[in-house]
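Just to be clear, the model below is a prediction. Sequence and coordinates:
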Amino acid sequence: MSWTWETLVPDDYATMEAFIRARRGCEPFLWTPSDEAAPVLWTCKEWSHDREDGGFYRFAATFRQSFVPT
């Protein structure tokens, strides 16, 4: 599943990217998508970012559901 966050302030963008990068694409993490009622276990190996006008950022990530127990 792919998600995109737009108009992120630099600190929020940096926090998101640091979180994803620290897991190196293989460490699962819990996150609750807006269309889910409970957190789901994910991994993320692919992400990108763009700088938008006004100093904001756009962050896109592809998450894969993980079924490995934590």
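Structure's in. What do you need?

For the rest of this, base every contact and every neighbour count on C-alpha atoms.
Will do.

buried sites along the strand or helix carrying Ala18?
Assigned by DSSP states H and E, Ala18 belongs to helix 10-22. For helix 10-22, the neighbour count (16 or more other CA atoms under 10 Å) marks Tyr13, Glu17, Ile20 as buried.

Kindly report the same for stretch 45-54.
Trp47.

circling back: with distance to Thr43 added, can I get the buried residues of helix 10-22 in JSON lines?
Formatted as JSON lines, those follow (distance: CA to CA, whole Å):
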{"residue": "Tyr13", "distance to Thr43": "18"}
{"residue": "Glu17", "distance to Thr43": "13"}
{"residue": "Ile20", "distance to Thr43": "9"}
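
Which member of the residues you listed is positioned nearest Arg64?
Taking CA to CA as the measure, Arg64 sits nearest to Ile20 out of the buried residues of helix 10-22, at 12.7 Å.

and the comparison structure, right after this:
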Amino acid sequence: MVDLTGAQWRTSTRSSSNGGNCVEVADNLPGRVLVRDSKHRDNGTLSFTSAAWRRFVTGVAAKAS
């Protein structure tokens, strides 16, 4: 289990301000990036290594362009 103490959550820049689909990311923990649904924060958190998260973000950005 990942220790969430000290996680600083931020909402995705792609999230709408009307309460729609929102993702929160905490990337301030050493070697970890955490992701959760802002509407259901108690339903669990996904945990990625920093390297895996960079590969994911790079892949998404490549598909979007």
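On my side now, so go ahead. Predicted, not measured: the structure shown is a model, and the values here were computed from it.

TM-score for these two?
For this chain pair, the superposition-based TM-score is 0.24 by TM-score structural alignment, normalised by the length of structure 2; 29 aligned residues with a CA RMSD of 3.2 Å.

Can you name every helix or strand that the helix holding Ala18 of structure 1 contacts?
Packing partners of helix 10-22 of structure 1 (3 or more CA pairs under 8 Å, 6 or more residues apart in numbering; DSSP states H and E): strand 57-65.

which strands and helices sit next to the strand it packs on?
strand 2-8, helix 10-22, strand 40-51.

Adding distance to Thr62 of structure 1, write those out as JSON lines.
Below are those laid out as JSON lines (distance: least, CA to CA, whole Å):
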{"stretch": "strand 2-8", "distance to Thr62 of structure 1": "4"}
{"stretch": "helix 10-22", "distance to Thr62 of structure 1": "11"}
{"stretch": "strand 40-51", "distance to Thr62 of structure 1": "6"}
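
can you tell me which of the ones you listed comes nearest to Trp31 of structure 1?
strand 40-51 (5.6 Å).

follow-up on the earlier one: quick one: the helix holding Ala18 of structure 1 to strand 40-51, angle?
130 degrees (axes from the mean of the first three to the mean of the last three CA atoms, to 10 degrees).

Return the angle between stretch directions for helix 10-22 of structure 1 and strand 57-65.
Using the same axes, to 10 degrees: helix 10-22 of structure 1 against strand 57-65 is 30 degrees.

buried stuff in the following helix or strand past helix 10-22 of structure 1?
As assigned by DSSP H and E, the chain's next helix or strand after helix 10-22 of structure 1 is strand 29-31. With burial defined by 16+ other CA under 10 Å, the residues of strand 29-31 of structure 1 counted as buried are Phe29.
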